[in-house]
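In: Next come a sequence and a model predicted from it.
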Amino acid sequence: MSSTPAAPSAAPANPRSRVLMASLVGTTIEFYDFYVYATAAVLVFPHLFFPEGNDTVALLSSFAVFGAAMVARPAGAIFFGHLGDRSGRKVTLVAALLTMGIATFLIGLLPTYAMVGWLAPFLLVVMRLAQGFAIGGEWSGAALVATENAPQGKRAWYGTFPQLGAPLGFILANGLFLLIAVIMPSDDPSRPSDTFLEWGWRIPFLFSAVMVIIGLYIRLKLVESSAFSKTVETGKVQRLPLASVVRSNGRELVLGTFFMLATYVLFYLMTTFSLSYGRAPQDAELSGLGYSYNTFVLMMIGGVVFFGAFTMISGPMADRFGRRRSLLVITAAIMIFGLLWVPLLDGGLVMLWLILGFTLMGLTFGPMGALLPELFPTNVRYTGSGISYNVSSILGAAVAPFIAVWLWTLGDGSPFWVGVYLSSMAVLTFVALLLGKETREVDIEH
């Protein structure tokens, strides 16, 4: 059953610069907010938001809260997907950005466990759920703005711009944390300074308000894409996009979810888990690489530069060779990379490990900005791509840091089983890609 909103008299085109900036700036802010939390989950929250005691339990508790956001993401995908497929991309993107920005800002104002006891982690979970709910609607909207406004033959290249928000957000978030850590140095490389823990950690969360204002200014200038405008004009807007996409595109929902699985696992292992493993002392209960926070974050930022560069390279590759063919090769490389963790790390090739991981991350993440939207027709595209992207976040990202710490413990400090876990998830993605079809020639207007 469909309803027909009043059709616009015309659908003015968005300038290319506005399309690219709107998709890039929004996801940069969203990923900045997410990375700020991810960094604090390792560096700050185990010390401030949970009772003192076992450090491993505190870290796992912090990661559990981190994963709570992933559980909220499918709900956000359904809510914002419904709004985006019914009312348009623009209003939905503005709403998602505001929700994310407010939640992140409020985390910077939360009381700690020492102040209010168990109310502190409870409020942290609430804000984290709000973050996840918001990003559930952000990515798919940004990807649609990019791909629905892309010229013929350049959809994958345009689709890399919202993906580029991930490395840029990482550099901004970790760069700001690093600057604060330099200004507020600690005598103990495994623990932030008292000043940092008292109030310095709040600065990156509060700073998000400035970025949100910039993002809103750019997004409010957007007009709807011709694809969505044609859907309105022809009366094809669905009254219940969720029911429609499940009924008509159930296979695409499942395949899209598994297309993203290896990407998500690699993503969070190379960012959240690696920060824990890199900083853990070599003689600790969970032995790691023993780097100081400042040193390892600088190394990670160096790796993320490759993430950004190869994200941009992946778009033209996918436009030329096809999404499926490109991703099959890249996913096979991720399988191999997971089995090379121990040889690389035991051989002291930590920087090479980071570069390889982040390079593969860029190559696999970039084409998803076009691939997932291309799986679905315009009238359910926001809902369909959002559900696939965010359900995969539960299977991949929500549990990845938690499973990684458990496997790290199982291996007595060795990352061997963590690498095997990555390779296993890549096998599932590889099978899904084999079962899927090429989408490069799909007509995005329908």
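Out: Arrived safely, thanks for sending. Residues are numbered from 1 along each chain as shown.

In: okay, CA-based contacts and neighbour counts for the rest of this
Out: Will do.

In: Surely Gly108 and Ile203 touch.
Out: Yes - with contact defined as C-alpha atoms under 8 Å, Gly108 reaches Ile203; the gap is 7.0 Å.

In: I'd like to know how many residues surround Gly322.
Out: Gly322 has 19 neighbours, counted by other C-alpha atoms under 10 Å.

In: quick one: contacts for it?
Out: Glu438, Thr439, Arg440 (C-alpha atoms under 8 Å, 6 or more residues apart in numbering).

In: Assign a three-state SS to the first one, would you?
Out: I take that to be Glu438. coil (DSSP: H, G, I helix; E, B strand; the rest coil).

In: Below is structure B, check it against A:
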Amino acid sequence: MVGTSIEFFDFYIYATAAVLVFPTLFFPAGDDTAALLSSFATFGLAFVARPIGSILFGHFGDRVGRKATLVGSLLTMGIATFVIGLLPTFDSVGYLAPALLALMRFCQGLGLGGEWSGAALLATETAEKGKRAWAAMWPQLGAPIGFFFANGTFLLLMVGLDFDAKNAATNHAFLTWGWRVPFLASAIMVIVGLYVRLKLTETPVFARAVEEGKKVKAPVAEVVKTSWRPLIAGTFIMLATYTLFYIVTTWTVSYGTGKVADATGPKLSISYVDFLTLQLVAVLFFALCVPIAGWLADRYGRRSVLLVITTAIVIFGLCFGWLLNPSSVTQGSMLFFLILGMGLMGLTFGPMSAILPELFPTNVRYTGSGIAYNVSSILGAAVAPFIATWLVADYGVFWVGVYLAIAGVLTLIALWSVKETRTLDLTEV
């Protein structure tokens, strides 16, 4: 949990900066929407890198072990995040600035691509019988914890430096050095994470596989050859989760803080400070629902719980036109929307670190679960803010919800295609 919290903190400070800072500092001045879309495009690069990271780290995770690979993924993420805090802006080096930003974002994706599977496997492969989903939900808590501290850090800086994102000059302290603080400070957190991870021992399930000579030379080729069905199913099982989260977090920041036109004129336009405060309140419901989902998944099964929650996500998506109507939405109704979205996110995210590893045998579990989880990040998370920004600009907010509902339906189909995995023995699956 400590390690994943640090990794997700690093990942999410970029997501916040992609709306607050990068369009202004790292892209040429001009069309604000074009700059925002360009920033979202570099934001999405990490999700392209994540499957590559899952293949790279998965190879060593299934060949060398879970512990060493987790240390490597944490270092990759930490170094890339620290370097972002040192990058020159567009005014200093021109187009080299967004190029370097994109490169570091790609490296962040590599690190997180190897992180999730290792953390999930460390938990599931050491869990007590009948409590595997409960054990597996602990690394999942890293996501809301990382998100809370990422946005909380930016909120404190904005308040402390009296930064108004809509009216501040480009030489404001927040834009010149303040935004760099979370990226540079992450180095301290990475050192703590490394200390924790170097104290870990290898999982007994992997150790037994080594003793029995079950390691494979090429985990990627083996997983494609023997486990391509769960690879596809796992990818789409994660789709609704990813789409939901990055619509409710990254896209809603730009929607909630911008002026959205309706028949009576521009509406909405919540301040960045107020909106980040709303998100910090809502993310507590995300964190609360993760352990609830872990308990439910052990009690009633992963598949049954996820079928119910995904159906609720589809219904939630179809209510966007009402919940986010620009002519009537207020800070109170926006908070209600965020709490609903974050609560559903916790319920769907909690069992993922149990069901995805359970789909694969031990000798390719790291690679298989990692590829499924991270390929889904391209189909869901990478494009979600970009597509949602385009849909709301051209067709209205209702169609953003339809987009989420379609992702939910695809996840429901994937869930129907797999069997319940709650009672499987991980050494024999």
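Out: Arrived safely. From a predicted model like this one, the values you see are computed outputs, not experimental measurements.

In: hmm, back to that, for PyMOL, write the select line for the buried members of the contacts of Gly322 of structure 1.
Out: Only the buried entries of those go into this PyMOL selection, using 16 or more other C-alpha atoms under 10 Å:
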select buried, resi 439+440
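
In: Mind putting the contacts of Gly322 of structure 1 into TSV with distance to Ser229 of structure 1?
Out: Below are the contacts of Gly322 of structure 1 laid out as TSV (distance: C-alpha to C-alpha, whole Å):
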residue	distance to Ser229 of structure 1
Glu438	26
Thr439	22
Arg440	22
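
In: among the contacts of Gly322 of structure 1, which recur in structure 2?
Out: Compared against structure 2 with both residues aligned by TM-score structural alignment, their matches' C-alpha atoms under 8 Å, the contacts of Gly322 of structure 1 retain Glu438, Thr439, Arg440.

In: Can you tell me what Lys437 of structure 1 aligns to in structure 2?
Out: Aligning on TM-score structural alignment places Lys437 of structure 1 opposite Lys419 in structure 2.

In: How much space separates the residue nearest to Val273 of structure 2 when sequence neighbours are not counted from Pro182 of structure 2?
Out: Leaving aside its chain neighbours, Val273 of structure 2 sits nearest to Leu155 (6.1 Å; criterion: C-alpha to C-alpha, 6 or more residues apart in numbering). Separation of Leu155 of structure 2 from Pro182 of structure 2 (C-alpha to C-alpha, to the nearest Å): 11 Å.

In: swap in Ala120 of structure 2?
Out: Taken as C-alpha to C-alpha, the span from Ala120 of structure 2 to Pro182 of structure 2 is 26 Å.

In: between the two, who's got more neighbours?
Out: The neighbour comparison of Ala120 of structure 2 against Pro182 (other C-alpha under 10 Å) goes to Ala120, with 28 against 22.

In: Okay, and the residue lying closest to that one once chain neighbours are set aside sits in which element?
Out: Once flanking residues are discounted, Ala120 of structure 2 sits nearest to Ser353: 5.2 Å by C-alpha to C-alpha, 6+ apart. Take DSSP states H and E as the rule and Ser353 of structure 2 turns out to sit in helix 352-358.

In: Next secondary structure after that helix?
Out: Note on helix 352-358 of structure 2: by DSSP H and E, the next helix or strand toward the C-terminus is helix 365-377.

In: Show me what that following helix is packed against.
Out: Contacts defined by 3 or more C-alpha pairs under 8 Å, 6 or more residues apart in numbering; DSSP states H and E place helix 365-377 of structure 2 against helix 32-63, helix 96-124, helix 219-226, helix 228-237, helix 239-246, helix 352-358.
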